[in-house]
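S.K.: Got a predicted structure plus its sequence, pasted below:
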Amino acid sequence: MQMIRAFNETIRYIESVLGGEIDESRVTCLSSYSYAMFSRLFSILTNMTLSEYIRLRKLTKAAVEIKETSGKIIDIAMKYGYESSNSFTNAFKNFHRVTPTQVRNGEAYRVFSPIQLTLSIRGGKSMDVKIQKKSGFAVAGVKLENIDSASCPAVWDQLFAKWSHETLSRLGNGQSYGMCFDMKNGNKINYMACYHVNDIPKAREMGLEVVEIKEAEYAVLSLEGAIPDCIHEGWKYAMEVFLPEQGYMHAGTPDFEVYFKGDMYSPGYTMELWIPIAKKE
């Protein structure tokens, strides 16, 4: 499948420059995504950040070079991005459980192997997905930029610390969204806890941030299960199976977690995931 091929080619490129600088434009050329978006999709598909993957691969390659060559340890450390002997030794020991000098003297070290995406057979299991064009709309709420995914609940806490669900619902049709937008940092996300809004002046008067969303086409996934697990499974299914099979890719515009009434931590909870799509060239 084309998406799997592109992902693996991108990883092979990253592997080839672990001792140097990653050319983000090359990542874009190979994967068809910006470096930040590729990093986000990498996290979705592998359950680890791209920066953590690169860090562990560098420490693995550094250990191999220390073991198999006579190069100075400080030179190897600098090759893989460490500016001092102490910072390299600390990172090396945290991962390998031994020091670089001990590895050179014959101690064993850990190996973190390169990742390769493969097609998995799901036994006929599929999700309810439809392609749907949605008219433009506006949302109002609280947004935080450059945060970890785990910090998203804190954005909702900030919103509800000032305004109740009932008050926010009266601004529009009552629909609440978790919106990810404007990915620029591959290790972080920009997230907005927000509600559909018709009365934009009122929302701004309340001190809420307002974002107007243009008309777009989405892959709409119907999810069932407790959050955040059902969201993660939805993303994996979309990126591994549905979008590649249908010839689509993430369009790079805001995507939405669409929340409905109910116990979000119940296995029977239902919600939707809206992923903006574009045809893959």
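M.R.: Thanks, I have it.
S.K.: From now on I want contacts and neighbour counts done on CA atoms only, so please keep to that.
M.R.: Will do.
S.K.: Assign a three-state SS to E245, would you?
M.R.: helix (DSSP: H, G, I helix; E, B strand; the rest coil).
S.K.: I should have written S39 there, sorry.
M.R.: helix.
S.K.: dump the residue contacts of the closest residue to it other than its chain neighbours.
M.R.: Excluding the flanking residues, the one nearest S39 by Cα to Cα, 6 or more residues apart in numbering is G186, at 4.8 Å. Contacts here follow Cα atoms under 8 Å, 6 or more residues apart in numbering; on that basis G186 touches 35-40, 50.
S.K.: quick check, G186 in a strand?
M.R.: No: judged by three-state DSSP, G186 forms no part of a strand; its state is coil.
S.K.: separation between it and G262?
M.R.: Between G186 and G262 the computed distance is 33 Å (Cα to Cα, to the nearest Å).
S.K.: F42 contacts L50, correct?
M.R.: Yes: contact criterion Cα atoms under 8 Å: F42 and L50 qualify, at 6.3 Å.
S.K.: who's in contact with the closest residue in space to E24 that isn't next to it in sequence?
M.R.: Closest residue to E24 apart from its sequence neighbours, by Cα to Cα, 6+ apart: Y35 at 5.6 Å. Shown in contact with Y35 (Cα under 8 Å, 6+ apart): 24-25, 27-28, 186.
S.K.: one more structure, for comparison:
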Amino acid sequence: MLERFNAALDHIEEHLDGDLAPADLARIAATSEYHFRRLFSALAGMPLSEYVRRRRLTLAGAEVLAGERTLLEIAVRYGYGSGEAFARAFRAVHGTGPGQARRTGAALRAQPRMSFRLVVEGQSSMKYRTVTRDAFRITGSRARIPIVHEGENPAITAQIRGLGRPALDRLARLSAGEPAGLVSAVVHLTGSREEGTEVDHWYGVITGPAAPEPDGAAGADASYDGPGAPDPYESLDVAPGTWAVFQAEGPLPHTLQHLWRDVFTQWFPSNPYAGRPGPEILSVRPSADGATASAELWIPVEHTAPGRPGA
């Protein structure tokens, strides 16, 4: 049964920019339309029509931000007879109109693609925005660490503690770009994201592409010789491009790790973007007691062909 329902979900994805008849979905699922609608609502927690609407407006939102089509073309592509009707539906899902979203790069809500297993994935929305920016530089400390999927990563903890508070304060004052303040950045050395795979982990700040380079090390402030100061800082030049920016808030460190997981297991398969080379940047603002935090995750992406979600 679930196999047939997943085939019906595949059919939805293939026809989001065209005709989509519930009777066809019921036929794929080998059941009546009435039963299909009822079972879908019970499994998904929302009516079939609402899920289709959210998925269409998720893809429409990506096209609005990409700027490759006019707003009217996007409206017609996803089944809206007028720009006004499209704007009303867009605002109901994303909280802002398509024109304003295109002008300001506003944060949009993505409805992940669902799949039926023993549990339903993609039942909650993910808030994201896209940012296109010029080249910049990450300045700070670099360490080779293993990926840890759950719980504290001791290697990252040791790297940060090894810098020392005076050096961290000094480094924070070098921040000259978004996201502001001290950030973590992960550079994947292979295509694997399995636990234990080694990556380059940077802890530092975003600086401009022309940061000073004393003693041959870009971005260093070698005049500072206080306790724990990096001697000197290292730097990583980052090419211009587009970034998908995600927000989360909750207990540490699980909220951060689950955000990373959900981006790659739910958001990418459900949206017309693909990953591109570049560091994945995490900005964390812990609570006073350090138990919770608000976070912003920057993932380098490129827009793919409409209707073809990336990974």
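M.R.: Yep, it's here. Predicted, not measured: the structure shown is a model, and the values here were computed from it.
S.K.: just to revisit the earlier point, now, of the contacts of Y35 of structure 1, which are buried?
M.R.: By neighbour count, with 16 or more other Cα atoms under 10 Å, the contacts of Y35 of structure 1 hold 27-28, 186 as buried.
S.K.: CSV please, covering those and showing distance to M192 of structure 1.
M.R.: What follows is these, written out as CSV (distance: Cα to Cα, whole Å):
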residue, distance to M192 of structure 1
V27, 27
T28, 26
G186, 17
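S.K.: if I've got this straight, A305 of structure 2 is in a helix?
M.R.: No: read with three-state DSSP, A305 of structure 2 is coil and lies in no helix.
S.K.: residues touching it, list them.
M.R.: When contacts are counted by Cα under 8 Å, 6+ apart, A305 of structure 2 touches P272.
S.K.: swap in S222 of structure 1?
M.R.: Applying Cα under 8 Å, 6+ apart, we find S222 of structure 1 in contact with 127-129, 270-273.
S.K.: Looking at structure 2 now, which of those residues still hold up?
M.R.: Mapped onto structure 2 and checked by both residues aligned by TM-score structural alignment, their matches' Cα atoms under 8 Å, those keep the contacts 128-129, 270-273.
S.K.: Just the ones of those in strands?
M.R.: Among these, the members found in strands (DSSP state E) are 128-129, 270-273.
S.K.: Are any of those residues buried, and if so which?
M.R.: For these, a burial check counting by 16+ other Cα under 10 Å picks out 129, 270-273.
S.K.: Tell me the one among the residues you listed nearest to I74 of structure 1.
M.R.: Nearest to I74 of structure 1 among these, counting by Cα to Cα, is L273 at 47.8 Å.
S.K.: thought that closest one was touching L223?
M.R.: Yes: the criterion here is Cα under 8 Å, and L273 of structure 1 meets it with L223 at 7.3 Å.
S.K.: shared neighbours, the two?
M.R.: Listed contacts common to L273 of structure 1 and L223 are 231, 234; contacts here mean Cα under 8 Å, 6+ apart.
S.K.: contacting residues for the residue lying closest to A211 of structure 2 once chain neighbours are set aside?
M.R.: Sequence neighbours aside, G219 is the residue nearest to A211 of structure 2 in space, at 5.2 Å (criterion: Cα to Cα, 6+ apart). When contacts are counted by Cα under 8 Å, 6+ apart, G219 of structure 2 touches 139-140, 207, 211-213, 233-235.
S.K.: What of G191 of structure 2?
M.R.: Listed by Cα under 8 Å, 6+ apart, G191 of structure 2 has no contact partners.
S.K.: Quick check: it vs D237 of structure 2, distance?
M.R.: For G191 of structure 2, the distance to D237 of structure 2 equals 20 Å [Cα to Cα].
S.K.: go on, I28 of structure 2?
M.R.: Taking Cα to Cα, one finds I28 of structure 2 at 50 Å from D237 of structure 2.
S.K.: mind listing the strands for the stretch 51-200 of structure 1?
M.R.: Ranges of strands in the stretch 51-200 of structure 1, per DSSP state E, counting those that start in this stretch, are 128-134, 137-147, 176-180, 189-196.
S.K.: Can you say which of the ones you listed is nearest to H232 of structure 1?
M.R.: Among the strands of the stretch 51-200 of structure 1, strand 176-180 comes nearest to H232 of structure 1, with 13.6 Å by Cα to Cα.
S.K.: contact partners of that closest one?
M.R.: 169, 189-196, 254-260.
S.K.: so who does the nearest residue to H188 of structure 2 once chain neighbours are set aside touch?
M.R.: Of all residues not flanking H188 of structure 2 in the chain, V199 sits nearest, at 5.0 Å (Cα to Cα, 6+ apart). V199 of structure 2 is in contact with 144-147, 186-189, counting by Cα under 8 Å, 6+ apart.
S.K.: How about G140 of structure 2?
M.R.: By Cα under 8 Å, 6+ apart, the residues touching G140 of structure 2 are 171, 202-205, 219-220, 230, 233-235.
S.K.: Including distance to A8 of structure 2, could these go into CSV?
M.R.: Below are the contacts of G140 of structure 2 laid out as CSV (distance: Cα to Cα, whole Å):
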residue, distance to A8 of structure 2
L171, 53
W202, 43
Y203, 45
G204, 47
V205, 46
G219, 53
A220, 56
P230, 56
Y233, 54
E234, 51
S235, 49
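S.K.: T104 of structure 2: which of the residues you listed is nearest?
M.R.: Set against T104 of structure 2, the nearest of the contacts of G140 of structure 2 by Cα to Cα is V205 (24.9 Å).
S.K.: Kindly tell me how buried the aligned residue in structure 1 for the closest one is, as a neighbour count.
M.R.: Matched by TM-score structural alignment, V205 of structure 2 corresponds to Y195 in structure 1. Neighbour count of Y195 of structure 1, defined by other Cα atoms under 10 Å: 26.
S.K.: Against W163 of structure 1, how distant is Y195 of structure 1?
M.R.: Where W163 of structure 1 is concerned, Y195 of structure 1 sits at a distance of 11 Å (Cα to Cα).
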